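Visitor: Everything below, folded, please.
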Amino acid sequence: MGIPAALPDTERLVDWDELPEKVRALPANFNPMALGVLMAHQAEWISMQADLDIAVCEKGRRTGITFAQALTDTITAASAKEAGGDNIWYMADTKEKGLEFIGYVGKFAQIVARGQCTMVEQHIFVDQLEDGSSRNIQAFRVRFASGFRVTALSSRPENIHGLQGLVDIDEAALHKNVAHVLESATALLIWGGRIRVWSTHRGKKNAFNQLVQDVKAGRYGKRAKVIRISFDDAVANGLYERACFMRGAEPTEEGKRDWYTAIRSAYGPRKAAMREELDVIPRDGDGSAIPGVWIENAMPEVRPILRIVFDDDFPKRPELEREVWCATWCALNLIPALKKAAEGFDGRWAVGMDFARHRHFSVIKPARITQDLRRDLPFVIELANAPTRQQEQILWAMLDWLKDKQKAWTFAGDATGPGQTLMEYTGDRYGRAVYDEKHSTWGGGPVHEVTLSRAWYGEWMPKYIDLFQDGYITLPRDASLEDDHRAVEFIDGIPMVPRIERKDLKDAELVRHGDGAIAGALMNYAALNHVGGQVYEYHRVRPGAQSDRQVQIGAGWRNKEGIW
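Guide: Take a look at the predicted model:
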């Protein structure tokens, strides 16, 4: 059920025609209410709770789990003790969700309890602590003639200490301290209480995902189980038809297709978020590290993207033929772009390269370092399926031109894995940078061979992100390059590109891996570690902390706004 198996390996939007027939079908004369108030997946979630101490649902957005839980909780609280009645304690991550849930209960209660209940009440819940003291907790509740009640509390773990009954934890992944909430709720099991937890995911490292994995592994015993309900499961069970029913609209096949496609398209390039929120596939990271508005501000105009997508037969051509073709391309495209970019500019250059051979793009990002130390990229080179020799030829054509024109430049290249060979040859040709710890300067040649790692990302990616925040970088306006930067996420607090691939926005047959963002971070590394001067640091200082004059520190200048 749900998304085809091919999706986890790519970031493409699912084609409607590839979906299972159960999702696409619109049965003739379909009555969405024929099977009752609940859809099949809602009923399955409720029925599985009967014999479990801990029931967990990892779900897609807007699949109706909270609605279904409110209905069964109303029935439970309205029932006598001998019929299974009990108190319900509902905990959400926000006050608004608590009000929404208790509102459902209030409406259901008027039907289920036939007036033998109160309206929704706001009250102060007095919590008695073990040391004899007490505290007041704001809560919302509906009380029933059975003597039981449904109460919506805040998500503070201590709110359920000493309580007894059934505990609901809604959108558990969004709670500030879900691990402690679960620990507090577990004590209720001693006297026959039960715990129901449901949520969309918020990253693989979130406590909710850890709970899901632990329950699946049997670490909570046989009376704990997990159910998985995706957005597509809900669609297959009549979500679209019920939405039409509620609006008084007529469901149609074309309408269903447009509705479904619009929901997925609304995520734009945030495919990892779409997969997490709709397809119940937790992502590696914790959200985009570079806000979209920062990226847009850094792309003021359309500039050249020198892009080559080599066909599969090109590497099989004779070596001389490949060299002639590539030399011609450099003469017609690369060198004119360099000449135009160098007109009227006598400052230094910084060049970064993220290497790839087969699946991803190799990206070369040259930047002019302006007088105020801005990184201004006049163009970007993108190479797909490029033989290593031709990548070498293009890179060296650029570096040779900068050297011949006596431009000051520094290069940092990805020497991880298959890129190591090219970076070694480049270091041999132009000279490797050597760090002098005594004088805190770089000497030797202008080439940095960088081995990418979590530690490297942790130190250098934040410096690259700072350029966007402070408006100190300009890039070509380009959809694929923008998508590369949106791919940078916080993973365990470190901004880096997760292992998920994303479809290239210009050619659906190609994939990317945040290549442009990685090349940018390498470019900035080269800019901050240039040969012949002290290491630059990029800092922010408090407004007003410096006078209007510029202050020289080392080889860098800090202007009156406090920007290096």
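Visitor: drop to CA atoms for contacts and neighbour counts, all remaining ones
Guide: Noted.
Visitor: list the contacts for the most centrally placed residue in the chain?
Guide: Geometric centre of the chain, nearest residue: G287, 3.7 Å, by Cα atoms, centre = their mean. By Cα atoms under 8 Å, 6 or more residues apart in numbering, G287 lies in contact with 489-490.
Visitor: one more time with 6 Å, if that's ok
Guide: Going by Cα atoms under 6 Å, 6 or more residues apart in numbering, G287 touches E489.
Visitor: same check, this time on A77
Guide: Residues near A77 by Cα under 6 Å, 6+ apart: 85-87, 148-149.
Visitor: Next step: these restricted to strands.
Guide: R149 (DSSP state E).
Visitor: I have a second one here; can you model it like the first so I can compare?
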Amino acid sequence: MKREKAQAIPAPAEPEGAGAHGEPAAPVSAQLLPYQVAWITDKSPLRLWEKSRRIGASYTLALEAVLNGMETGGSNTYYLSYNKDMTRQFIKDAAYWCRRLEVSAKQLEETIITNDKKDITVFRIVFASGAEIAALPSVEYSLRSKQGNVILDEAAFVEDFEGVKKAALALLIWGGRFSILSTHNGEDNPFNLFIKKIKSGAEKDWSLHFTTFDQAIAQGLYRKICEVQQRNWTREGEQSFTRTIYNIYKDNADEELCCIPLKAGTRYFSRLLLEGCTGDGCVIVRERFPDTFVHERKGKKEAAIQTLFTKKIRSALRHITGPAYFGFDFARSGDLSVLWLCEKRAERLESRLILELRNCPFDEQYLLLTQIISNVKTLVHGKCDARGNGQMIAEKLSLDFPGFCDQVMISSGWYARVMPQVKSLLEEKGCLIPSDDYLFSDFSAVQLVNGIPKIAERVREGATGAARHGDGAVALALCVDALLEEGEIAAPYGAETHPGDASMFQGY
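Guide: Model prediction:
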């Protein structure tokens, strides 16, 4: 059974990049970076690319797929990845290249095929030549009865790497090529073990490519980004961009950006697990305060906090009707203070608000938290980090909202008790989190240390000092802890529960 939605891919009136008098656009090779050209010009039937994130590798393969299918007698390309969003994006990239190259094609946005095992969602482009590009789920039976080229993207995150590889290699009997590419996902991952076999000579005939993020930058990645976004390249801008990317991946930068697989058995939350639990409906607010803010007069600081709450936060709280829980991980400078607020819907915990504060003074953190708590009328329970300086805010909240805000002295014992509960909840799809690289990097900081899943020691300090080190992961763990231990309260928090909240911002 097939259900299809077709869409023609329009050709542009004039090729993008054409000259003022309609001259043809520059050759495709001139639009690519050296490492991308090296891949496209490699005609080996077996290729493997060990790569960093964010370097345009999948974008390159989409171009190659179009080039292979556009000519008379062109070849099919079957793209497989573990994530439906990635397969959809690959087809969008291929459609972009069809427009850029003025290739006549029809885009079948989505086809659902029912076979003897389960439904398969296929995204497809069909060329006038009769060839096709199809984006498929990464299961071996999706390649059944196929003929052409196969791409296995983010292979380190595929559940059945060996099964898909075996099915893809069978297609080479009738011609075609097999390309594997991925960032790393641990030292003992089948992808990395396969690379070791190739390098040792146990697997022959494979052409190996290797590109780190730093290599991509050196070969012009940021210059190309500036060109596409039509802004001037500067050395300072490139350095700032590089720092930003390293700060996103932080303690996991060696694996995500430098192609160094993480030591076996240390990472506690895999990226595959996190991406399988993503959902919409969560507002993320990130606010950084200048060093001068702490010296402003009290009224001005309170006004700034009220403005932040009114403009960026309050709307996220209005639609919370189910039981609500929060966790708050404190930091004054350096690291982040993170509030993670969830709503329980049916039997699932759904993220509604994540607030990240950097360099926010103690009193203003407390004022903002009280505003949020006072406006969540279905609040059931919350837990606050009470280590070190965090104890001051945690203690005040526990006194002002008795029964609703608990103090937690985070320790190895707490990690050992709570982190497995968080992991189990995610594995059972019992908690939805936003798809956000910054937050994913926080979870990568949770590693097994002497058998306990906890925030590992820092391995990299950002050049900007804009550190984050597992802050979001701890905040969610505190939220889950609040869910699991609701306290001795009889009913959710209500407007009448805290008589002082109405006058807290009198006059604003």
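Visitor: neighbours around the aligned partner of T72 of structure 1 in structure 2, how many?
Guide: In structure 2, T72 of structure 1 lines up with E64, judged by TM-score structural alignment. As a burial measure, E64 of structure 2 scores 17 neighbours (other Cα atoms under 10 Å).
Visitor: which residue packs closest to E64 of structure 2, ignoring adjacent ones?
Guide: Distance criterion Cα to Cα, 6 or more residues apart in numbering; nearest residue to E64 of structure 2, sequence neighbours excluded, is I40 at 6.4 Å.
Visitor: Tell me the counterpart of that neighbour in structure 1.
Guide: For I40 of structure 2, the residue aligned by TM-score structural alignment is I46.
Visitor: a helix runs through its match, doesn't it?
Guide: Yes - assessed by DSSP: H, G, I helix; E, B strand; the rest coil, I46 of structure 1 belongs to a helix.
Visitor: Tell me the spacing between it and A70 of structure 1.
Guide: 10 Å (Cα to Cα, to the nearest Å).
Visitor: got it, and R374 of structure 1?
Guide: Taken as Cα to Cα, the span from R374 of structure 1 to A70 of structure 1 is 56 Å.
Visitor: Those two: which is more packed in?
Guide: A70 (25 against 19).
Visitor: and the match of I40 of structure 2, how many neighbours?
Guide: I46 of structure 1 has 18 neighbours, counted by other Cα under 10 Å.
Visitor: again, but for K204 of structure 2
Guide: 11.
Visitor: In terms of helices and strands, where is it?
Guide: Assigned by DSSP states H and E, K204 of structure 2 belongs to no helix or strand.
Visitor: Within the helices and strands, which one has the closest residue to it other than its chain neighbours?
Guide: Spatial nearest neighbour of K204 of structure 2, chain neighbours left out: I198 (6.3 Å); criterion: Cα to Cα, 6+ apart. Using DSSP H and E, I198 of structure 2 maps to helix 190-200.
Visitor: now do A327 of structure 1
Guide: Going by DSSP H and E, A327 of structure 1 is part of helix 319-329.
Visitor: where does the closest residue to Y59 of structure 2 other than its chain neighbours land in three-state SS?
Guide: Using Cα to Cα, 6+ apart and skipping residues adjacent in sequence, the residue nearest Y59 of structure 2 is D93, 6.1 Å away. Three-state call for D93 of structure 2 (three-state DSSP): helix.
Visitor: so how far is S133 of structure 1 from the counterpart of D93 of structure 2 in structure 1?
Guide: Residue pairing (TM-score structural alignment): D93 of structure 2 is matched to Y104 of structure 1. Distance, Y104 of structure 1 to S133 of structure 1, by Cα to Cα: 34 Å.
Visitor: neighbour count winner among those two?
Guide: Shown here are Y104 of structure 1 and S133; by other Cα under 10 Å, Y104 has more neighbours (18 against 8).
Visitor: check contacts around V408 of structure 2.
Guide: 384-386.
Visitor: From these, keep the buried residues only.
Guide: For these, a neighbour count by 16 or more other Cα atoms under 10 Å gives the buried set as 384-386.
Visitor: Dump those to JSON lines, plus distance to L221 of structure 2 and secondary structure.
Guide: Listed next are these as JSON lines, based on distance: Cα to Cα, whole Å; DSSP: H, G, I helix; E, B strand; the rest coil:
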{"residue": "C384", "distance to L221 of structure 2": "42", "secondary structure": "strand"}
{"residue": "D385", "distance to L221 of structure 2": "41", "secondary structure": "strand"}
{"residue": "A386", "distance to L221 of structure 2": "43", "secondary structure": "coil"}
